[in-house]
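Engineer: have a look at this fold, sequence not included:
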C-alpha cells in the first residue's frame, strides 16, 4: 500500500472515545432506525433471530463499556439491556459471551472505537461505528461490504449532527395526558430540545415519548425522565448521528437497497451502530 493511499484511508477512519450510551429497543421497535423493520418484513425466521441476537450483543458491548461495569447492579444501562435481551429470547449463553467479551480489558485487547463515513447509491450518507482490536481487518471488511452494495468511503459527516436521544414508555390511563405533560416539562427543564409521542402497536397499554438534546445534556435528561416517576421503562438513552436535514422520501427500491446495506454492515462482527441520512 502506497503512502498516499494510506493517508487517504487514515482520513476516512478516525478513533473516537466510547460514548456512555446504550439502546434497549428491540429490533422491530427501534425509534430512530427504520431499517430493522424492513429487514424483519423481508427476512426468514432465522434471519430475524440473528438480527435480534446481533443487536443484543452490540447493546451489551456498548452498555458495559459505556457504564464501566459488567455488573447490572452497578450499571443501570446494562440492567436495562439485559432485561430487554431476555424478553426477546436471547439465550443465556449468548448473553454471557457478550458480557465476557465486553468486560475484558480494552487496553489488553487493544480495542479501539472507530468511525467510518461513506456514500451509498450517490445520495445516502452512512456512518458506521465499530469496536475493533484489529484496524486492518475491520477496514478491509467494511470496505468490502460497502463496495458490494454500491457504496464507498467518503466524508459525509457534515450531513449529520451528533445528538442525545432518550426514549421512554408510559402506561396509558385516565391521567396519561397530565403525566405526559409533566414528563415533557421535566425533560425540557433538563435540556431536551424536541420531543415526539409515538404509539406502540405491539403493546396497546403503553405509549412512548422520544426526546432529543445536545450531547452534553444526555445524562441529565436521562436522569430526569427516569427519576420523575412518570415513565414506565427507559427504552433507549444514547448518542446518535441524526441527519442535519429532514430525510426526503425515498422510493421503495432505494430503501430496500439501503436496508440490505445496513443489514450487511450490522452483521459485521466489529460493528456497533449504523446511521444513514434516510433515518427518521
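Structural biologist: Thanks, I have the structure now. Bear in mind that the values here come from a model prediction, so they are computed numbers and not experimental data. Numbering: from 1, shown residues only.
Engineer: every contact and neighbour count from this point should use C-alpha atoms.
Structural biologist: Will do.
Engineer: just the helices in the stretch 151-280 of the chain please.
Structural biologist: Remark: helices assigned in the stretch 151-280 of the chain by DSSP state H, counting those that start in this stretch are 176-189, 218-227, 252-267.
Engineer: columns mean neighbour count on top of the ones you listed, output as TSV?
Structural biologist: Shown next, in TSV, are the helices of the stretch 151-280 of the chain (neighbours: other C-alpha atoms under 10 Å):
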stretch	mean neighbour count
helix 176-189	17
helix 218-227	19
helix 252-267	17
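Engineer: comparison target below:
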C-alpha cells in the first residue's frame, strides 16, 4: 500500500487551501446528521457517529454545529432525507475513481458527477466497475515529528496493535486496519500518548497506476471539481505520480 501519504496529501489538498470553512463544516455536519439518523443519537452508543464527530473536531468544527446536526437528526428543526451514494468511473488515462456522496436529490447529484467526468476526459461507469481494485480500511496516521521514539522502536510498538498493513514514510507512520477496529486502534494510540494526525475510513487501492505530464493536471482537475461539489464527501483514486510533478500542476 505504499504511497498512502502522497495520495492523502493530494486528497486533502483542496481542504487545506479552501478558505471557506463553512463549506467544509456543511459536509461534516451532513455526515454527522446521517450517522445520527441511522443509529442512536448518543455518540456513546453509535460508533459511526463518534467517528464523524471526531473528524469534525479535527477540523475545528464548533461544538454548536455538531450539536445542531445531531438535534436535526433527532427531529428538531427542518429535516432533510440524505442518502449515501457511491459512484465509480474512470478518469484520464483510465485512472480508477470512486466518489462517495450524501445527497437529498439523487438525480441532481448523478447528473453533476457524470458531467464532471465527461468534461474532464473520463466517464462514469456502472456500480462495481472499479471498486474491486480497492479495499476499505481504517487509516490512521501519526506524524513522526510528534513522537520522540526512534523509528525501530516505534515500528515494534505499532505492530503490537496488529494492523493489516503499515507504511513508514519520511514524515509519518500509517496504519491500515479493518474499519471496525479504527476507533479501537485510535484510542490505543491516544492512551499511549501518540498524537493521531488523522483517522478515517478510506478506499485504498491495491495497486497504483503511474501517470505524468499533462495527465496529472487533468486528474487533479477532476478530483478538485468533484471535491468542490456540495454533495461529495470523498474522492478516492488509484493514481501515483512524482511529488514534484504533482506540485507543479497543483
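Structural biologist: Nice, I can see it. Only a predicted model underlies this, so the values are computations on that prediction, with no experimental measurement involved.
Engineer: related to what we said a few turns ago, so for residue 5 of structure 1, which of the helices of the stretch 151-280 of structure 1 sits nearest?
Structural biologist: When the helices of the stretch 151-280 of structure 1 are ranked by distance to residue 5 of structure 1, counting by C-alpha to C-alpha, first place goes to helix 252-267 at 23.2 Å.
Engineer: mind reading off the mean deviation between that closest one and structure 2?
Structural biologist: For helix 252-267 of structure 1, the mean deviation from structure 2 after alignment is 0.9 Å (mean C-alpha distance after the TM-score superposition for structure 1).
Engineer: okay if I get the helices of the stretch 151-280 of structure 1 as JSON lines plus distance to residue 128 of structure 1?
Structural biologist: Below are these laid out as JSON lines (distance: least, C-alpha to C-alpha, whole Å):
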{"stretch": "helix 176-189", "distance to residue 128 of structure 1": "29"}
{"stretch": "helix 218-227", "distance to residue 128 of structure 1": "21"}
{"stretch": "helix 252-267", "distance to residue 128 of structure 1": "8"}
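Engineer: ok, which of these comes nearest residue 69 of structure 1?
Structural biologist: Among these, the nearest to residue 69 of structure 1 by C-alpha to C-alpha is helix 218-227 (16.8 Å).
Engineer: can you give the distance of the longest helix along structure 2 from its chain's centre?
Structural biologist: Of all the segments of type helix in structure 2, defined by DSSP state H, the longest one is helix 21-38. In terms of C-alpha atoms, centre = their mean, to the nearest Å, the centre of helix 21-38 of structure 2 is found 14 Å from the chain centre.
Engineer: list the contacts of it.
Structural biologist: Helix 21-38 of structure 2 is touched from outside by 15, 42, 46, 48-49, 52-53, 55-56, 61, 65-66, 69-70, 72-74, 82-83, 102, 230-233, with contacts defined as C-alpha atoms under 8 Å, 6 or more residues apart in numbering.
Engineer: in helices, which of those appear?
Structural biologist: If you go by DSSP H, those have 15, 48-49, 52-53, 55-56, 65-66, 69-70, 72-73 in helices.
Engineer: could you dump those residues into JSON lines with distance to residue 244 of structure 2 and neighbour count added?
Structural biologist: Below are those laid out as JSON lines (distance: C-alpha to C-alpha, whole Å; neighbours: other C-alpha atoms under 10 Å):
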{"residue": "15", "distance to residue 244 of structure 2": "20", "neighbour count": "18"}
{"residue": "48", "distance to residue 244 of structure 2": "37", "neighbour count": "20"}
{"residue": "49", "distance to residue 244 of structure 2": "38", "neighbour count": "25"}
{"residue": "52", "distance to residue 244 of structure 2": "33", "neighbour count": "23"}
{"residue": "53", "distance to residue 244 of structure 2": "34", "neighbour count": "23"}
{"residue": "55", "distance to residue 244 of structure 2": "29", "neighbour count": "18"}
{"residue": "56", "distance to residue 244 of structure 2": "31", "neighbour count": "22"}
{"residue": "65", "distance to residue 244 of structure 2": "38", "neighbour count": "16"}
{"residue": "66", "distance to residue 244 of structure 2": "38", "neighbour count": "20"}
{"residue": "69", "distance to residue 244 of structure 2": "40", "neighbour count": "25"}
{"residue": "70", "distance to residue 244 of structure 2": "42", "neighbour count": "25"}
{"residue": "72", "distance to residue 244 of structure 2": "44", "neighbour count": "18"}
{"residue": "73", "distance to residue 244 of structure 2": "44", "neighbour count": "24"}
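Engineer: relative to residue 117 of structure 2, which of these is nearest.
Structural biologist: Distances from residue 117 of structure 2 to those, taken as C-alpha to C-alpha, are shortest for residue 15 (20.5 Å).
Engineer: how long is stretch 175-194 of structure 2 end to end?
Structural biologist: End-to-end distance of stretch 175-194 of structure 2: 13 Å, with C-alpha to C-alpha, to the nearest Å as the criterion.
Engineer: so what touches that stretch?
Structural biologist: Outside stretch 175-194 of structure 2, the residues that touch it by C-alpha under 8 Å, 6+ apart are 47, 51, 136-142, 146-147, 158, 161, 163-167, 195-196, 199-201.
Engineer: just the buried ones from those residues?
Structural biologist: Applying 16 or more other C-alpha atoms under 10 Å to the contacts of stretch 175-194 of structure 2, the neighbour count classes 47, 51, 137-142, 158, 163, 166-167, 195-196, 199-201 as buried.
Engineer: let's see which of those end up in strands.
Structural biologist: 137, 138, 139, 140, 141, 142, 166, 167, 199, 200, 201 (DSSP state E).
Engineer: so can I have TSV of those residues showing distance to residue 9 of structure 2?
Structural biologist: What follows is these, written out as TSV (distance: C-alpha to C-alpha, whole Å):
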residue	distance to residue 9 of structure 2
137	17
138	17
139	13
140	14
141	12
142	14
166	17
167	15
199	14
200	14
201	15
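Engineer: got a list of what residue 180 of structure 1 touches?
Structural biologist: Contacts for residue 180 of structure 1 (C-alpha under 8 Å, 6+ apart) come out as 170, 230.
Engineer: and it, what's its match in structure 2?
Structural biologist: Counting by TM-score structural alignment, residue 180 of structure 1 lines up with residue 154 in structure 2.
Engineer: returning to that earlier point: can you give me the buried ones in the longest helix of structure 2?
Structural biologist: By neighbour count on 16+ other C-alpha under 10 Å, the buried set for helix 21-38 of structure 2 is 24-37.
Engineer: which one of those residues is nearest residue 171 of structure 2?
Structural biologist: The closest of those to residue 171 of structure 2 turns out to be residue 24 (C-alpha to C-alpha; 25.6 Å).
Engineer: and the closest one, how far from residue 35 of structure 2?
Structural biologist: 17 Å.
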